[in-house]
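Colleague: what's the 3D shape of this:
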Amino acid sequence: MKYIVTINGKKFEVEVERVSNGNGQLEASTDSKKVSSDEISKVITGGIKVSAPMPGKILSVNVQEGQKVKKGDVLFILEAMKMENEIMAPEDGTVEKVLVSKGAQVASGDILAILK
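Modeller: As a prediction, the model looks like this:
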């Protein structure tokens, strides 16, 4: 299940997975790492932020973390007001973090990715 979580006014998409132990009971997965708002802030404060220019739905994510991009490369397709909008790299760099996934609803100004 996917959820949108708001931390300090910023929205993040998170995915929660149910894990069964085989006897019908559900267990929480212990291999996930708890991320504090401080850790999120550290990631967000560094690098070049690629933000949503308007509210809408992410139709496609065209990059992965670690991928090199050039200025003008299309990183995301955002559907807003029944139109597809290309979100492009503002400059050359490497994708450090992708903060949204396909199908996510975003608000204007939400950070979609961080480039280094």
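Colleague: C-alpha only now, for contacts and for neighbours.
Modeller: OK.
Colleague: And what about Glu39, helix, strand or coil?
Modeller: Following DSSP: H, G, I helix; E, B strand; the rest coil, Glu39 is assigned to helix.
Colleague: now the other sequence, so there's something to compare against:
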Amino acid sequence: MTMKKYEVTIEGQVYQVTLKELTAEEAEQMPQTAAPSADPLEKPAAASTGSPVVAPMAGTILSIKVKLGETVKKGDTLCVLEAMKMETPVLAPADGKVASIEVSENQTVESNQQLLAI
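Modeller: Okay, here's the model as predicted:
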């Protein structure tokens, strides 16, 4: 049995972990579990009636420039996304009313994650 120690950093916090290398026989005896269908911390998508506006890339929401129910015009800035030390405005794709806001300021988002609905 081979034990190896590693140091892992997650969100700036350093953790020390010890891993055991399994033999082929031990690996076969391990129960196979299905991957969870969704991140347990991720809130379920709200049923919105509008057209979704998604994140163009992964990053952090710096600010939300609109309020629920606010009327926007095509090209208006809805929110500002920071990715790779650059601020990227997320613009309204069409005229309409903000039907839902699915994110909050300082929230980390993935590429193509719904931010709002118009």
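Colleague: Need the TM-score from the superposition.
Modeller: The TM-score (TM-score structural alignment, normalised by the length of the first structure) is 0.63; 82 aligned residues with a C-alpha RMSD of 2.4 Å.
Colleague: how close does Ser41 of the first structure sit to Gly47 of the first structure?
Modeller: Distance of Ser41 of the first structure to Gly47 of the first structure, computed by C-alpha to C-alpha, to the nearest Å: 12 Å.
Colleague: cool, Ser37 of the first structure as well?
Modeller: Ser37 of the first structure is 17 Å from Gly47 of the first structure, where distance means C-alpha to C-alpha.
Colleague: swap in Ile58 of the first structure?
Modeller: As judged by C-alpha to C-alpha, Ile58 of the first structure and Gly47 of the first structure stand 22 Å apart.
Colleague: So for the two, which sits in the more crowded spot?
Modeller: Shown here are Ile58 of the first structure and Gly47; by other C-alpha atoms under 10 Å, Ile58 has more neighbours (22 against 16).
Colleague: Met71 of the first structure should be in a strand, yeah?
Modeller: Just to correct that, residue 71 of the first structure is Lys rather than Met. No - counting by three-state DSSP, Lys71 of the first structure is located in no strand; its state is coil.
Colleague: residues near the nearest residue to it once chain neighbours are set aside, how many?
Modeller: Using C-alpha to C-alpha, 6 or more residues apart in numbering and skipping the chain neighbours, the partner closest in space to Lys71 of the first structure is Glu91 (4.0 Å). Using other C-alpha under 10 Å, Glu91 of the first structure is surrounded by 14 other residues.
Colleague: tell me which element Glu91 of the first structure falls in.
Modeller: Here Glu91 of the first structure, judged by DSSP states H and E, is contained in no helix and no strand.
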